[in-house]
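# what's the 3D shape of this:
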Amino acid sequence: MDNRNMSDIIESYLKEILEINHEIEIRRSEMATQFDCVPSQINYVINTRFTVPQGYKVESKRGGGGYIRIVKINLVQHGNYLVHLAESIGSELTENDAFAILKQLYLDEIIDFREKEIILTLLRNKPLLSVSDNNTLRAHMMLELLERLTYEEKE
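Next comes the predicted model:
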């Protein structure tokens, strides 16, 4: 008798496919039918077992032609540090805190000087003035940047 639970079985199935192809597209409802489970079970597996720190990037499109795409990624050398840094940000980020993070990324040689300056330009208050809550937007932008810096996509 198989002692694995449904989440383990779904995870194993998806990872077997990802061993052959570094990217897959699935439809949640079709997977739920295939495994005779509720669609939220598929969401649970994807949200908990296919994360950036675990070496996967997940994209989704909602709606009638919606899909979930899982891509196998290579974490860069500083991946764990970047994930830890992202976890420390929270829901808002001041301009000064953003500058401090970028300075540290530059000093740690994760980004070069030109990249630092370009990102600083985007995270300054001036381009964000038209946004009512620029600290929240800045935090979101920084989190996206840190996540993207944690991996290299396979070609």
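# please make it C-alpha for all contacts and neighbour counts, starting now.
OK.
# need the contact partners of the lengthiest strand in the chain.
Longest strand in the chain, counting residues (DSSP state E): strand 67-75. The set of residues that contact strand 67-75 without belonging to it, under Cα atoms under 8 Å, 6 or more residues apart in numbering, is 18, 22-28, 50, 52-53, 55-61, 150-154.
# go through the residues you listed and flag which are in strands.
Of the contacts of strand 67-75, the ones assigned to strands by DSSP E are 23-26, 56-61, 151-153.
# quick one: which of those is nearest Gln77?
Sorting these by how near they are to Gln77, with Cα to Cα, puts Tyr151 at the top with 8.7 Å.
# wouldn't that closest one be in contact with Tyr81 here?
No: here Tyr151 does not reach Tyr81: they are 12.0 Å apart, not a contact under Cα atoms under 8 Å.
# so for the two, which sits in the more crowded spot?
When neighbours are counted by other Cα atoms under 10 Å, Tyr151 and Tyr81 differ, and Tyr151 comes out ahead with 22 against 12.
# tell me which residues touch the more buried one, please.
Listed by Cα under 8 Å, 6+ apart, the contact partners of Tyr151 are 52, 55, 73-76, 79.
# the closest residue to it other than its chain neighbours: how many residues sit nearby?
With Cα to Cα, 6 or more residues apart in numbering as the measure, Leu75 is the residue that lies nearest to Tyr151, at 4.1 Å, once sequence neighbours are left out. Residue crowding around Leu75 was assessed by other Cα under 10 Å; the count is 19.
# here is a second sequence; please produce its structure as well for comparison:
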Amino acid sequence: MRNVSDIIEQYLKNILQQSPNGVVDLQRSELADRFQCVPSQINYVISTRFTLEKGYLVESKRGGGGYIRIQQVELPSKEAIHVHIFSTVGEQIDQATAEGIIYQLAEGCFISTREANLLKAAMSRDVLKLKLPQRDEVRASLLRAMLIALLSK
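Just a heads-up that it's a prediction; the model follows:
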């Protein structure tokens, strides 16, 4: 059985897909009422599953009548993805950011689910048993090399 966070994430992705311009404005309290949860649960889902690394821009306005705006960011071409990889990965990258990039590429159908799973396995701190910052440097080099190889097909 899926948990509430998974259900909220799927709901938000569905309404984003139905939006003609890929943008939705939401009220935190309305979503909390809809899913019978506390507003902090909505915040958690949005802050962990709708990040820039995963292909989303989130704008939040608090207070009376406040809203959350979620916008899906599209990666237009392989050349743009190469630029995105080099600008995002840099000389070091942590595991969460690496997984976010992998997620975004899989969601955009630039890599398969199988390729994404293999990449995530290789990015794991359980596999890269090095001390920081060396671990993040090795992760960045590996991710960059593997993505360029995959996206050059």
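# what's the TM-score here?
Superposed pair, TM-score by TM-score structural alignment, normalised by the length of the second structure: 0.52. Supporting alignment: 86 aligned residues with a Cα RMSD of 1.8 Å.
# identify, from the contacts of Tyr151 of the first structure, the entry nearest to Glu115 of the first structure.
Distances from the contacts of Tyr151 of the first structure to Glu115 of the first structure were compared by Cα to Cα; the smallest belongs to Val76, at 17.0 Å.
# now do the closest one against Leu149 of the first structure, distance only.
According to Cα to Cα, to the nearest Å, Val76 of the first structure stands 8 Å off from Leu149 of the first structure.
# who has more neighbours out of these two?
Set side by side, Val76 of the first structure and Leu149 give different neighbour counts by other Cα under 10 Å, the larger being at Leu149 (17 against 14).
# can you give me the distance of Val58 of the second structure to Leu150 of the second structure?
The separation that Val58 of the second structure has from Leu150 of the second structure, given Cα to Cα, amounts to 29 Å.
# neighbour count for these two, which is higher?
More neighbours sit around Val58 than around the other of Val58 of the second structure and Leu150, counting by other Cα under 10 Å; the figures are 17 against 13.
# ranges for the helices of the first structure?
Per DSSP state H, the first structure has helices spanning 6-20, 28-35, 39-49, 79-87, 95-107, 113-123, 125-128, 134-149. These are given in chain order.
# most tightly surrounded among these?
Per-stretch averages of neighbours, counted by mean count of other Cα atoms under 10 Å, single out helix 134-149 among the helices of the first structure, with a mean of 18.
# whereabouts in the second structure does that one align?
Taking TM-score structural alignment as the measure, the second structure aligns no residues with helix 134-149 of the first structure.
# so that helix versus strand 67-75, what angle?
Going by axes from the mean of the first three to the mean of the last three Cα atoms, to 10 degrees, helix 134-149 of the first structure is angled at 70 degrees with respect to strand 67-75.
# elements contacting helix 134-149 of the first structure?
Helix 134-149 of the first structure sits against helix 79-87, helix 95-107, with contacts defined as 3 or more Cα pairs under 8 Å, 6 or more residues apart in numbering; DSSP states H and E.
# by contact count, what packs against the shortest one?
With contacts defined as 3+ Cα pairs under 8 Å, 6+ apart, helix 79-87 of the first structure has these neighbours: helix 134-149.
# circling back to that earlier point, could the helices of the first structure be laid out in TSV, adding distance to Gly66 of the first structure?
As requested, these are arranged in TSV below (distance: least, Cα to Cα, whole Å):
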stretch	distance to Gly66 of the first structure
helix 6-20	18
helix 28-35	9
helix 39-49	13
helix 79-87	28
helix 95-107	34
helix 113-123	31
helix 125-128	32
helix 134-149	22
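# which SS state does the residue lying closest to Thr113 of the second structure once chain neighbours are set aside fall under?
Using Cα to Cα, 6+ apart and skipping the chain neighbours, the partner closest in space to Thr113 of the second structure is Ala106 (6.2 Å). Using DSSP: H, G, I helix; E, B strand; the rest coil, the three-state assignment for Ala106 of the second structure comes out as helix.
# how close does Ala106 of the second structure get to Glu99 of the second structure?
If you measure Ala106 of the second structure against Glu99 of the second structure using Cα to Cα, the figure is 10 Å.
# much appreciated, bye for now.
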